[in-house]
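Student: Predicted model, plus sequence, below.
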Amino acid sequence: MQPRTTTPASPELMKAINTLYKESHSAGVPAATLELVHLRASQINGCSVCVDSGARSARKNGETDDRLFAVAAWRETSYFTDAERAALALAEAATRLADRADAVPDEIWDAAAKHYTEPQLGALVLWIATTNFFNRINATTRQMAPQTWG
């Protein structure tokens, strides 16, 4: 499968993307949580570019391989805090909107609200949406993770 070429992003678009990034990372949600949420949504969407870059970024920022390897099975491990689990559940629900009639049920929202303030919840939702935005661009244009070994 070959990547599709696209028109380069304009400077205005890059400013908007940077604003989304800064806003979602400035509300006090732990960076590790944002990295995990990005990785999980990208796994669900099959975005190899974001899975690769997300895992590499998380590792560079101190995340352990054990936790990175277990993100897809976060419910079945003891590696994640209750707050991280609530954020991961929110990421899954908000990424899989069509999978249920009530896309993000109260139980998922309420669990996240126990661990995060209103601004932090807003930042989580914005980061999940931003991740899904990039996943969809990359999937549509068939972007692939770089082929590096070692």
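Tutor: Nice, thanks for sending it over.

Student: drop to CA atoms for contacts and neighbour counts, all remaining ones
Tutor: OK.

Student: Mind telling me what element the most centrally placed residue in the chain is part of?
Tutor: Taking Cα atoms, centre = their mean as the criterion, H38 is the residue nearest the geometric centre of the chain, at 1.6 Å. Using DSSP states H and E, H38 maps to helix 31-45.

Student: The residue nearest to the centre of the chain: what's it in contact with?
Tutor: Residues in contact with H38 (Cα atoms under 8 Å, 6 or more residues apart in numbering) are C50, G54, W127, I128, T131.

Student: helix or strand for the fourth one, which one?
Tutor: Assigned by DSSP H and E, I128 belongs to helix 118-140.

Student: same for that helix, what does it pack against?
Tutor: helix 11-24, helix 31-45, helix 48-60, helix 82-95 (3 or more Cα pairs under 8 Å, 6 or more residues apart in numbering; DSSP states H and E).

Student: With distance to R142 as extra columns, can I get these in a markdown table?
Tutor: Formatted as a markdown table, these follow (distance: least, Cα to Cα, whole Å):
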| stretch | distance to R142 |
| --- | --- |
| helix 11-24 | 20 |
| helix 31-45 | 12 |
| helix 48-60 | 9 |
| helix 82-95 | 19 |
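
Student: Please compare the first structure with the one that follows:
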Amino acid sequence: MKVRFNHISANPGAMQTMLKLEGFIQTSGLDSRLYELIKLRASQINGCAYCLDMHTRESRKMGETEQRIHLLHAWREAPFYSEKERAVLELTEAVTRISEQGVPQDLYERVRTHIDEAEYVTIIMAINTINAWNRIAISTGMFPETETR
């Protein structure tokens, strides 16, 4: 495997923009373990090996269990996620696959039983950000152990 090019040196301004998005989410008050679940689930859907590797390691550092990491792709059938996490994971799937059915009203209402409007927007931004990272990594040929991000 070979990285196509170093996207950071090719366009530093783009990287700075992505880091500003990350900074917003990091200072928003969003639970960092929930953010890692969002990152992992979107990366699973998008097939981004680079991001899956990175965020699996980050989740472990934060104390996430191996069981929850391994069963994330089957979260609906696993009893190890809270109702809020389930709602956010479902929202992550809907936003990541937005062209399939958008975000149905019943999903929006389920999510809103756990979070207010401000956190809803933050979570949407978190989902958008990891989807952007996935697309950057995949498009530039990044893979686990690549040292360009």
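Tutor: That came through, no problem. Quick caveat: nothing in here was measured; it's all calculated off a predicted structure.

Student: Need the TM-score from the superposition.
Tutor: After superposition, the two chains reach a TM-score (TM-score structural alignment, normalised by the length of the second structure) of 0.89; 145 aligned residues with a Cα RMSD of 1.7 Å.

Student: one step back: buried stuff in the helix holding I128 of the first structure?
Tutor: Neighbour-count burial for helix 118-140 of the first structure flags 120-121, 123-132, 134-136, 138-139 (criterion: 16 or more other Cα atoms under 10 Å).

Student: can you tell me the mean distance of it from the second structure after alignment?
Tutor: Helix 118-140 of the first structure, aligned to the second structure and superposed, deviates on average by 0.8 Å (mean Cα distance after the TM-score superposition for the first structure).

Student: and that helix, how far out from the chain's middle?
Tutor: Taking Cα atoms, centre = their mean, to the nearest Å, one finds the center of helix 118-140 of the first structure at 6 Å from the center of the full chain.

Student: ok, now stretch 99-119 of the second structure?
Tutor: Going by Cα atoms, centre = their mean, the spacing between the C-alpha centre of stretch 99-119 of the second structure and its chain's C-alpha centre is 16 Å.

Student: Would you indicate which residues of it are buried?
Tutor: Quick answer for stretch 99-119 of the second structure (16+ other Cα under 10 Å): V103, R110, V111, R112, I115.

Student: Not counting sequence-adjacent ones, nearest residue to the second one?
Tutor: So the one you mean is R110 of the second structure. Once flanking residues are discounted, R110 of the second structure sits nearest to A87: 6.5 Å by Cα to Cα, 6 or more residues apart in numbering.

Student: State the number of residues packed around D31 of the second structure.
Tutor: 10 (other Cα atoms under 10 Å).

Student: Would you mind measuring from the aligned partner of N132 of the first structure in the second structure to I98 of the second structure?
Tutor: Matched by TM-score structural alignment, N132 of the first structure corresponds to N131 in the second structure. From N131 of the second structure across to I98 of the second structure, the span is 11 Å (Cα to Cα, to the nearest Å).

Student: With H55 of the second structure instead?
Tutor: 22 Å.

Student: When these two are compared, which one has more neighbours?
Tutor: H55 (21 against 12).

Student: is it true that that one touches Y35?
Tutor: No - between H55 of the second structure and Y35 there is no contact under Cα atoms under 8 Å: 9.8 Å.

Student: so where does the corresponding residue of the second structure for D66 of the first structure fall, helix or strand?
Tutor: Under the alignment (TM-score structural alignment), D66 of the first structure pairs with Q67 in the second structure. Q67 of the second structure belongs to helix 66-70 when assigned by DSSP H and E.
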